[in-house]
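Novice: Coordinates for the following, if possible.
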Amino acid sequence: MNFIKYIDLLKRELAPALGCTEPIAVAYASAKAKKVLGFMPDKVEVLVSGNILKNGMGVGIPKTKMTGLDIAAALGVIGGNSNAKLEVLKDIEDKHIDEAVQYLKDNNLKIKLKDTKSKLYIEVICKKGQEESKVIIKDEHTNIVYISLNGEVLYEKEEKEENKIEAKVNKEIETSKGNLEISIKEIHNFATKVDFEDIKFLLDGAKMNRRVAKEGIEHEYGLKVGKTFHESIGKGIFADSIESHAIAITAAAVDARMDGCALPVMTTAGSGNQGLTCTLPVVAVFEKLGSSEEQLCRALAISNLVTIHIKSYLGRLSALCGCGVAAAVGSSCGITYLLGGEYEAISYAVKNMVAGLSGMICDGAKQGCALKISTSVSSAIQSAVLATNGIEVSCKDGIIHECVEQTIKNLGNLATVGMVDTDKVILDMMVCK
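Specialist: Got it, this is the predicted structure:
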């Protein structure tokens, strides 16, 4: 087994981000377009796919106490650091925010819906007089596929390269080392046999996300789901249990992130909330059980890789909630490992989770995500407990197949084929309010 490819995959798919990845990707594209132009534009036009619009409408932008793609794009143009990619707004100061607000008031920036088949598409055009720059991001949040200045193409990624980035039904995941076949069995084999030192870097992401959870518990963000649950533990409402602890710290981190917390999170498969959901429940179990750092690290490898595995079928953006149907499944597998489960039990956990949460929709990034994720974390722990007791949902139930890999494929087909119209209906409901 080629462990190096799995390590490379983890390093590629886990990245720090400041703010929700969809508006931050817009900020990144805007900062890049401004840099290509060479000076402050008079007008900026931002064209995005429906899923980018959906995930950028209601989420807080770091340091601003504001929401929306427009303020994200304006900040990217005015004070963004394009070299920092998903941390593009890390150097933003109050003066930049004031300038961005005025820039929007002066009607210098427009957000428009792009008619495109790509679920993740961002096009930014910056203009000043006769000068014009254009930057296009497609399929991944930092995947720039096109750059031009005054009609001259400076960079264009070949179509065949772009297609490699799209999720594939044949389950080949591109890494910097080539294509890698991945499965639940191979994930378990890797995570339990790889040298601890080779995956120790996963602890950095866990610590980063745990800091955001602490911030969410100690301060008031969003709906205060995590903070409220944490303060209710031991008061006759929530027991001081693994489940309560996991729900509280995960929801608190999501509260903070969705409300514009100025701390970075470690993302998984292109999403900060996915990173929080597949990491923090596992950390919570580690804290309560007193597991070793090595056990935690191996559990995190399982959790993150299962999330990446499932997301490769769902695509970067989907009508299904990636946290509920991918990241929480990953965390359930990691928790199953910490509870002593081997490959068979981990497969059971996947089936149990898909049976319970496969219908959870994504209606945009927003404060309410903390509620969905708290529900998902609860299911993750319940599914892990059942799995370690030898209990799995029958293949006679719904989309569950006897083979765990086919169960994941069925989930992917539900999202990419069965829910195409659902995505459109959700967006219509959101923009017509």
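Novice: Going by C-alpha atoms from here, please, whenever you check contacts or count neighbours.
Specialist: Noted.
Novice: Enumerate every residue touching the residue most central in space within the chain.
Specialist: For the chain, Ser271 is the residue whose C-alpha lies nearest the centre (C-alpha atoms, centre = their mean; 1.4 Å). Neighbouring residues of Ser271 by C-alpha atoms under 8 Å, 6 or more residues apart in numbering: Cys20, Thr21.
Novice: Val153 and Ile147 touch, don't they?
Specialist: Yes. Using C-alpha atoms under 8 Å, Val153 is in contact with Ile147, at 6.1 Å.
Novice: neighbour-wise, which of the two wins?
Specialist: Legend: neighbour count by other C-alpha atoms under 10 Å for Val153 and Ile147, higher for Ile147 (22 against 12).
Novice: hang on, the more buried one packs against Ile136?
Specialist: Yes. Ile147 is within contact range of Ile136, at 6.7 Å (criterion: C-alpha under 8 Å).
Novice: elements contacting the lengthiest helix in the chain?
Specialist: Counting by DSSP state H, the longest helix found in the chain is helix 293-314. Packing contacts for helix 293-314, counted by 3 or more C-alpha pairs under 8 Å, 6 or more residues apart in numbering; DSSP states H and E, involve helix 3-13, helix 184-193, helix 196-199, helix 202-218, strand 265-268, helix 272-289, helix 328-338, helix 404-413.
Novice: another one to check against the first:
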Amino acid sequence: MNQEYYLQQLEEELVIALGCTEPVSVAFAAALARKEAGYDDPVESIELQASVNIYKNAMSVFIPGTNDMGAAMAAALGAVGGDPSLDLQVLQSIGEEDIVTARKLCAEGKVSLDLAPRGAPSLYIDVTVRTKDHCGRAVVAWKHDLVMELERDGVQTFLNDTSQVQELTDSITVDDLRDIWDFATTVDVDKLDLVRQTIELNDKIAVEGMLGSYGLEVGRSIAKACRGGKDVPDVECCSLSDYCAAWTAAATDARMVGVSLPVMSNSGSGNQGLTATIPVLSAARFLG
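Specialist: Next up is the predicted model:
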């Protein structure tokens, strides 16, 4: 069992994300394309090609810091005010002026949407940003933050080595459950700072989701049901399974309506990150 291999897997798969990863990855690609086009002139138009799942998952969740949904708005925000150096926290830096500008681009039909070309990966985002004098393009595929290609004015400035994609596929097939168990039970906890950070981030949004009224309030509803349907949620009355479910659902409630709190995503999914950590943390607290 190679501990360094699994520590590297944690580093690669645990990524901080602000908002639902599908619209955020669109914003990330758009911000990269804008960087290629340059910042001297304002954005004139945006062209987005994406896989079906990207559009589906982006259409009904709020973008952090806004009351807006959809891939078009995510692309516009990323192009107008996104910071690509922040990866999946790309929209952390947007302000009210950026939101107004992005809405205007969408309202004026300056953001075009199209499906990814036939044969593209199931996760595929291709964004072209045009300014007065320049054009930038970015392609993100396979993973929400895996940059495959960059262009400026039709000239390729970056092309990813496709061996990264093969390594990603191979790692899924070579992992052994016994090795994973041995790693989990023998690794020096001092090497797991990233896991500690995961617990802190994901726990914070779970608490926010339980205290506030967000979305369908699934988490709060479970906690209320534990008190016989009373108006005030009380997780202390819950069984172990309901306790874990309530906190996990509360975190998802808050995240999917665009609460401006980051989560630690797992394998490209914020909700997977929550479901991989909040039930375990909740069970530990419940059992003392």
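Novice: one step back: which element is encountered next along the chain beyond the longest helix of the first structure?
Specialist: Counting by DSSP states H and E, the next helix or strand C-terminal to helix 293-314 of the first structure is helix 322.
Novice: What span of the second structure is that next one aligned with?
Specialist: Counting by TM-score structural alignment, helix 322 of the first structure falls onto no part of the second structure.
Novice: so how many other residues sit close to the alignment partner in the first structure of Leu201 of the second structure?
Specialist: In the first structure, the residue paired with Leu201 of the second structure is Met208, using TM-score structural alignment. Here the number of neighbours of Met208 of the first structure (other C-alpha under 10 Å) works out to 16.
Novice: quick one: Cys235 of the first structure and Phe229 of the first structure, what's the gap?
Specialist: Rather than Cys, residue 235 of the first structure is Lys. Distance of Lys235 of the first structure to Phe229 of the first structure, computed by C-alpha to C-alpha, to the nearest Å: 10 Å.
Novice: Now check the second structure for the residue matching Asp255 of the first structure.
Specialist: Under the alignment (TM-score structural alignment), Asp255 of the first structure maps onto Asp253.
Novice: Tally up the residues packed near its match, please.
Specialist: Neighbours of Asp253 of the second structure (other C-alpha under 10 Å): 26.
Novice: Over to Arg196 of the second structure?
Specialist: Arg196 of the second structure: 12 neighbours (other C-alpha under 10 Å).
Novice: The strand or helix carrying Ile78 of the first structure corresponds to what range in the second structure?
Specialist: Under the criterion DSSP H and E, the helix or strand holding Ile78 of the first structure is helix 69-79. Under TM-score structural alignment, helix 69-79 of the first structure corresponds to residues 71-81 of the second structure.
Novice: Please list the outside residues in contact with that stretch.
Specialist: 23-24, 26-34, 42-43, 46, 48, 54-55, 58-59, 63, 90-91, 93-95, 98-99, 101-103, 105-106, 111-113, 127, 129.
Novice: Tell me how far the counterpart of Ile199 of the first structure in the second structure lies from Phe183 of the second structure.
Specialist: Residue pairing (TM-score structural alignment): Ile199 of the first structure is matched to Leu192 of the second structure. According to C-alpha to C-alpha, Leu192 of the second structure and Phe183 of the second structure sit 12 Å apart.
Novice: for Leu150 of the second structure, same thing?
Specialist: 38 Å.
Novice: Tell me how far the equivalent of the residue nearest to the centre of the first structure over in the second structure lies from Ile99 of the second structure.
Specialist: Alignment of Ser271 of the first structure against the second structure is given by TM-score structural alignment, with Ser269 as its counterpart. Separation of Ser269 of the second structure from Ile99 of the second structure (C-alpha to C-alpha): 25 Å.
Novice: Please apply the same query to Gly70 of the second structure.
Specialist: 13 Å.
Novice: cool, Leu32 of the second structure as well?
Specialist: Taken as C-alpha to C-alpha, the span from Leu32 of the second structure to Ile99 of the second structure is 18 Å.
Novice: higher neighbour count, these two?
Specialist: Leu32 (31 against 20).
Novice: what's the span of stretch 187-194 of the second structure from first residue to last?
Specialist: 13 Å.
Novice: Show me what counts as buried in that stretch.
Specialist: Leu194 (16 or more other C-alpha atoms under 10 Å).
Novice: swap in stretch 267-277 of the second structure?
Specialist: Neighbour count says stretch 267-277 of the second structure has Ser267, Gly268, Ser269, Gly270, Asn271, Gly273, Leu274, Thr275, Thr277 buried, by 16+ other C-alpha under 10 Å.
Novice: Return the member of those nearest to Asp145 of the second structure.
Specialist: Gly268 (8.0 Å; C-alpha to C-alpha).
Novice: Please name the spatially closest residue to the closest one (chain neighbours excluded).
Specialist: The shortest distance from Gly268 of the second structure to any non-neighbouring residue, by C-alpha to C-alpha, 6 or more residues apart in numbering, is to His144 (5.7 Å).
Novice: So what does that neighbour match up with in the first structure?
Specialist: His144 of the second structure maps onto His141 in the first structure, by TM-score structural alignment.
Novice: Distance of that match relative to Leu47 of the first structure?
Specialist: 14 Å.
Novice: Same question for Met40 of the first structure.
Specialist: Where Leu47 of the first structure is concerned, Met40 of the first structure sits at a distance of 19 Å (C-alpha to C-alpha).
Novice: Those two: who's more crowded?
Specialist: Using other C-alpha under 10 Å, the more surrounded residue of Met40 of the first structure and Leu47 is Leu47, with 20 against 14.
Novice: What is the aligned counterpart of that one in the second structure?
Specialist: Per TM-score structural alignment, Leu47 of the first structure is aligned with Gln49.
Novice: now the angle between helix 193-211 and the helix or strand hosting Ala249 of the second structure, please.
Specialist: Counting by DSSP H and E, the element that carries Ala249 of the second structure is helix 240-256. With axes from the mean of the first three to the mean of the last three C-alpha atoms, to 10 degrees as the basis, helix 240-256 of the second structure and helix 193-211 are set at 90 degrees to each other.
Novice: mean deviation (superposed) between helix 240-256 of the second structure and the first structure, please.
Specialist: In the superposition against the first structure, helix 240-256 of the second structure averages 0.7 Å from its aligned positions (mean C-alpha distance after the TM-score superposition for the first structure).
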